[in-house]
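J.: With the sequence up front, the predicted model follows.
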Amino acid sequence: MTRHPHLWSDIRDGIRDVAAPGIAAIPIGLLFGAVAAGKGLSAAEVTLMSALVFAGGAQFAAIEIWSTPVPVAALAFSTLLINLRHVLMSASLARKVAFGRGARLLGFAVMADENWALAERRALRAPVSFAYWGGMGLVFWLNWVFWSALGAVIGAAMGPPERFGADFAFTALFIGLIATFVTGRGTLLVIAASGITAALVHRFIGAPWHVAAGAIAGIAAAYLAAPREDAP
């Protein structure tokens, strides 16, 4: 019987790395399910939405403007704007993964901010194999689907997550992840430009425009900070 030590090792690494984000996602998933149920969605509909969309920010934005009849155009535009960052994330990661285009089309369907950041960090020291990405992505996807479905079932019994600080879980997680990317003045400039721009746009214009604005500012800062080759 053929053994694949690297395969199982990479799967274990992916599951281990995504454990902390998975725990942080629990109260957010429960909250989303409860809010969606309050808007009239059944537990089955919440489960299907989480399984197919798998984008917490976009799902919260959609539920926020959900009404009867459903404003399809507003839903489509707001979720598109929020999820445009996935185009940039995919483009960045595509050059660093050790699997082909077909596998990327399949595997990137479970891309989220958390497993993207973890894969980028792993790429600094080891190949990002499909086993690593798949183990991490599948577990994170199942985690989100399960807890959002449970949130729809238990509903209002949860109470607001602010009362025990769970609303800050993802923010704290990302502060830790971003800190690992700071390798010099260039990356610090990119992070500062993106964060400050997103905060200002959110304060004076509002969501979801701050997501795209922060991404554009980060790209511009990365371009300006990139070393220039002397012209021949």
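T.: Nice, thanks for sending it over.

J.: When you work out contacts or count neighbours from here on, use the C-alpha atoms and nothing else.
T.: OK.

J.: Now do the helices in the chain.
T.: Using DSSP state H, the helices of the chain run over 5-38, 43-53, 56-64, 72-83, 85-94, 101-107, 113-123, 130-154, 169-179, 185-204, 209-225.

J.: right, so those helices: which one is the most enclosed?
T.: helix 130-154 (a mean of 22; mean count of other C-alpha atoms under 10 Å).

J.: how far away is the most centrally placed residue in the chain from Phe181?
T.: Centroid check for the chain by C-alpha atoms, centre = their mean gives Asp113 as the closest residue, at 2.4 Å. Asp113 is 14 Å from Phe181, where distance means C-alpha to C-alpha, to the nearest Å.

J.: ok, now Gly29?
T.: For Gly29, the distance to Phe181 - C-alpha to C-alpha - is 27 Å.

J.: One more: Thr68?
T.: Counting by C-alpha to C-alpha, the gap from Thr68 to Phe181 is 44 Å.

J.: more crowded one of the two?
T.: Phe181 (15 against 8; other C-alpha atoms under 10 Å).

J.: Just list the residues touching the more buried one, thanks.
T.: Taking C-alpha atoms under 8 Å, 6 or more residues apart in numbering as the criterion, Phe181 is in contact with 121, 187.

J.: Recalculate using a threshold of 7 Å.
T.: Counting by C-alpha atoms under 7 Å, 6 or more residues apart in numbering, Phe181 touches no other residue.

J.: Ala126 now?
T.: Ala126 touches nothing, counting by C-alpha under 7 Å, 6+ apart.

J.: cutoff 10 Å now
T.: Ala126 sits next to 96-97, 119 when contact means C-alpha atoms under 10 Å, 6 or more residues apart in numbering.

J.: could you dump those to a markdown table with distance to Ile175?
T.: As requested, the contacts of Ala126 are arranged in a markdown table below (distance: C-alpha to C-alpha, whole Å):
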| residue | distance to Ile175 |
| --- | --- |
| Lys96 | 23 |
| Val97 | 24 |
| Ala119 | 16 |
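
J.: Nearest spatial neighbour of His202, chain-adjacent residues omitted?
T.: His210 (5.0 Å; C-alpha to C-alpha, 6 or more residues apart in numbering).

J.: structure B:
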Amino acid sequence: MNMDQANPYTSSYGRDARAGLRDIAPAAIAAIPIGLLFGAVAVAKGLTPAEVALMSALVFAGGAQFAAIETWISPAPIVALAFGTFLINVRHVLMGASLSPKVRMSRGEKFLAFFFMTDESWALSERRALDRPVTGIYWAVMAAVLYFNWLVSTTLGAILGSFLGDPARFGADFAFTALFIGLVAGFGKSRVTFVTVGVSAAVAALVHHFIGAPWHVASGALAGIGAAYFAAGKEVYA
């Protein structure tokens, strides 16, 4: 008798693990040039490869790390860096509140698991939750792949930074944008999605133009939430 047939839990764990690996693979591949780019930029700002690796391991937030390294000087402006990081990552509070009821994990497991939350793992989990459960093993596989992929690619970028030259000439600076376009497209083509993405993008672009980073991230997120609330309400009562 096949062991997977004898033990349905083994079969379920195996399927969820494979699903997590399958779903996160494109995002992980797309994140490699972004990680290389960050490592190269970081060493150009004066960080060592060891410091880049430590930053990626402890922070694990691409957008916040790029924002921090753009304003990096010596000595580092700790308060300004912390405030900027908070503004960029405050969206994770809303993302966690949205995803928490949909994942099959205990409260303690969620606190640990959500440290590894990224825009990619959140978006893929939300999409999966539309028609099937988000289990701990599914989340763990996605989180592990992205975490080690980011750690290795940023460290490698730091080591090879002087040999890579300007990563923009390879189109690496567009990788972030292309990755998020793919994630948004995966949510479907409903009116609510179009309104939410459109309002969020417009507000973020305007704030970035007139005020600057990192305010555009929080502004776009809050505008998108408000747009989604009103659009969904109108759709229900239409």
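T.: Structure's in. What do you need? As the structure is a computational prediction, the values presented were derived from the model and not from experiment.

J.: Surely the residue nearest to the centre of the first structure is in contact with Ile178?
T.: No. Here Asp113 of the first structure lies out of contact with Ile178, judged by C-alpha atoms under 10 Å, at a distance of 11.4 Å.

J.: ok, back up a step: and which of the contacts of Ala126 of the first structure is nearest to Ala44 of the first structure?
T.: Ala119 (31.2 Å; C-alpha to C-alpha).

J.: Touching, that closest one and Ser90? I think so.
T.: No. Counting by C-alpha under 10 Å, Ala119 of the first structure stays clear of Ser90, with 11.1 Å between them.

J.: Which neighbours do these two have in common?
T.: Residues touching both Ala119 of the first structure and Ser90 by C-alpha under 10 Å, 6+ apart: Met111.

J.: how about Thr177 of the second structure, what's its partner in the first structure?
T.: By TM-score structural alignment, Thr177 of the second structure lines up with Thr171 in the first structure.

J.: go on, Ile29 of the second structure?
T.: By TM-score structural alignment, Ile29 of the second structure lines up with Ile23 in the first structure.

J.: Same check on Ile88 of the second structure?
T.: In the first structure, Ile88 of the second structure lands on Ile82 (TM-score structural alignment).

J.: Pull up the gap between the alignment partner in the second structure of Glu64 of the first structure and Val90 of the second structure, please.
T.: Alignment note (TM-score structural alignment): Glu64 of the first structure maps to Glu70 of the second structure. Computed as C-alpha to C-alpha, the Glu70 of the second structure to Val90 of the second structure distance reads 19 Å.

J.: Repeat that for Val41 of the second structure.
T.: Distance of Val41 of the second structure to Val90 of the second structure, computed by C-alpha to C-alpha: 24 Å.

J.: cool, and Leu183 of the second structure?
T.: From Leu183 of the second structure to Val90 of the second structure the distance is 20 Å (C-alpha to C-alpha).

J.: likewise Tyr9 of the second structure?
T.: 36 Å.

J.: Ser11 of the second structure now?
T.: Ser11 of the second structure is 37 Å from Val90 of the second structure, by C-alpha to C-alpha.

J.: cool, His208 of the second structure as well?
T.: The separation that His208 of the second structure has from Val90 of the second structure, given C-alpha to C-alpha, amounts to 17 Å.

J.: Over to Phe194 of the second structure?
T.: Counting by C-alpha to C-alpha - Phe194 of the second structure and Val90 of the second structure are separated by 23 Å.

J.: counterpart of Val35 of the first structure in the second structure?
T.: Val35 of the first structure maps onto Val41 in the second structure, by TM-score structural alignment.

J.: Its match: what's it in contact with?
T.: Neighbours of Val41 of the second structure in contact, by C-alpha under 10 Å, 6+ apart: 35, 47, 66, 69-70, 154, 157-158, 161-162, 165-167.

J.: and for stretch 101-108 of the first structure, what span of the second structure is it aligned with?
T.: So stretch 101-108 of the first structure sits over residues 107-114 in the second structure, by TM-score structural alignment.

J.: what's in contact with the matching stretch?
T.: 92-93, 95-96, 99-100, 103-105, 121-122, 136, 139-140, 143.

J.: Among those residues, which one sits closest to Gly198 of the second structure?
T.: The nearest one, if we look at the contacts of stretch 107-114 of the second structure relative to Gly198 of the second structure and count by C-alpha to C-alpha, is Met95, at 18.6 Å.

J.: Contact partners for the nearest residue to the closest one once chain neighbours are set aside?
T.: In space, and not counting its chain neighbours, Met95 of the second structure is closest to Trp122: 7.0 Å by C-alpha to C-alpha, 6+ apart. Counting by C-alpha under 10 Å, 6+ apart, Trp122 of the second structure touches 92, 95-96, 98-99, 114, 116, 128, 139, 142, 183.

J.: Equivalent analysis for Pro27 of the first structure, please.
T.: 33, 144, 147-148, 151, 158, 160-161, 164-167, 169-170 are the contacts of Pro27 of the first structure under C-alpha under 10 Å, 6+ apart.

J.: aligned partner of Ala213 of the second structure in the first structure?
T.: Looking across to the first structure (by TM-score structural alignment), Ala213 of the second structure lines up with Ala207.

J.: shouldn't that match be in contact with Ser78?
T.: Yes. Under the criterion of C-alpha under 10 Å, Ala207 of the first structure makes contact with Ser78 at 8.9 Å.

J.: Overlap in contacts, the two.
T.: Among the neighbours of Ala207 of the first structure, those also in contact with Ser78 (C-alpha under 10 Å, 6+ apart) are Ala61.

J.: State the distance from Pro69 of the first structure to Leu75 of the first structure.
T.: 12 Å.
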